[in-house]
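[1] Here's a sequence, model it:
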Amino acid sequence: MRAMLSIKPEFVEQIVLGRKKFEFRKVLFRQRVTTIVVYATKPYGKVVGEFNVSNILEDIPQSIWNQTSEYAGISKDFFDKYYSESDKAVAIEIGKFIPYSEPLTLKEFDQNIRSAPQSFIYLQ
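    Next comes the predicted model:
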């Protein structure tokens, strides 16, 4: 199964540079997802590439930070604010990122996608 994630452009850049090897979420997928398609949010607003899911970690936020901080690609302060009201954190380990030769609009990528996913959407 593939899913599309909306990720801020500055974090996409960190993924591309190999500095961010974990994508953080508050909710775990209900289905087994093996590939993530990356939508860089506005102002860029394009589907830029994809990566394989190497692993998914799920635990309390402090434990997830301890396991991922070296390649989190975000500050501890940002992490703490994101999870401030959560007892659970999810870290998706990013496998090899494969950039698309040409970034695509959502419509170019899939005519059925009408708007950017708030968090993620499953893809056919």
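
[2] only C-alpha atoms for contact and neighbour calcs from this point on.
    Will do.

[3] Could you find the closest non-adjacent residue to the residue positioned nearest the centre of the chain?
    Among the residues of the chain, the one closest to the centroid is E23, at 4.4 Å (CA atoms, centre = their mean). In this structure, E23 finds its nearest non-sequential neighbour in I92, 5.0 Å apart by CA to CA, 6 or more residues apart in numbering.

[4] Can you get me a residue count around the one you found?
    20 (other CA atoms under 10 Å).

[5] compare with the first, here's sequence two:
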Amino acid sequence: MNKDKSILLSLHPDFALKILEGKKRLEFRRRFPILPTGTKVYIYATKPVGKILGECQILSIKKIEAQFADFYIQKSGDNREEVLNYIRGLQEFIVLEIRNPIKLNEPAFIQDLFSEIKRAPMSFCYVPNK
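    Presented below is the predicted three-dimensional model:
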């Protein structure tokens, strides 16, 4: 596990809930850093929710050639057309495999957990471990 850093990850509210309910274990990204297994990820649901809903851990992060997208889309259960539109034009994309989702008892504003973060990240940002 990465003892120094965690990630605050911005997600559409529907995707955030699916992850926290254990229904979504793969997340697609156009780019993302390669992080060690066990890195903690705080899940921020974008507006209209605008709060951190929970956390999970990274099981793996893989760079995937675009020609293999269908294999991962089928495993993810995500809408094929939406994912293909999202990765259109890329030669490769990133698949985050996640584990151990934990929903917070009470959703929290970013500043309640991380006073140094002044606004929600577009995609992700590093945060200190809590």
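
[6] TM value for the aligned chains?
    The TM-score (TM-score structural alignment, normalised by the length of structure 1) is 0.90; 123 aligned residues with a CA RMSD of 1.6 Å.

[7] I'd like to know how far the aligned residue in structure 2 for the residue nearest to E23 of structure 1 sits from P33 of structure 2.
    Residue pairing (TM-score structural alignment): I92 of structure 1 is matched to L96 of structure 2. Look at L96 of structure 2 and P33 of structure 2: by CA to CA, to the nearest Å, they are 10 Å apart.

[8] could you pull out the helices for structure 1?
    Using DSSP state H, the helices of structure 1 run over residues 9-16, 61-68, 76-82, 106-109.

[9] what's next to the shortest one, contact-wise?
    Yep, that's helix 106-109 of structure 1 we're talking about. By CA atoms under 8 Å, 6 or more residues apart in numbering, the surrounding residues in contact with helix 106-109 of structure 1 are K46, V47, I113, R114, S115, A116.

[10] Same check on the second one?
    Under the contact criterion CA under 8 Å, 6+ apart, helix 61-68 of structure 1 has outside partners 22, 57-58, 72, 76, 79-80, 83, 86-91.

[11] who wins for neighbours among the contacts of helix 106-109 of structure 1?
    Neighbour tally across the contacts of helix 106-109 of structure 1 (other CA under 10 Å): the maximum, 25 neighbours, falls on V47.
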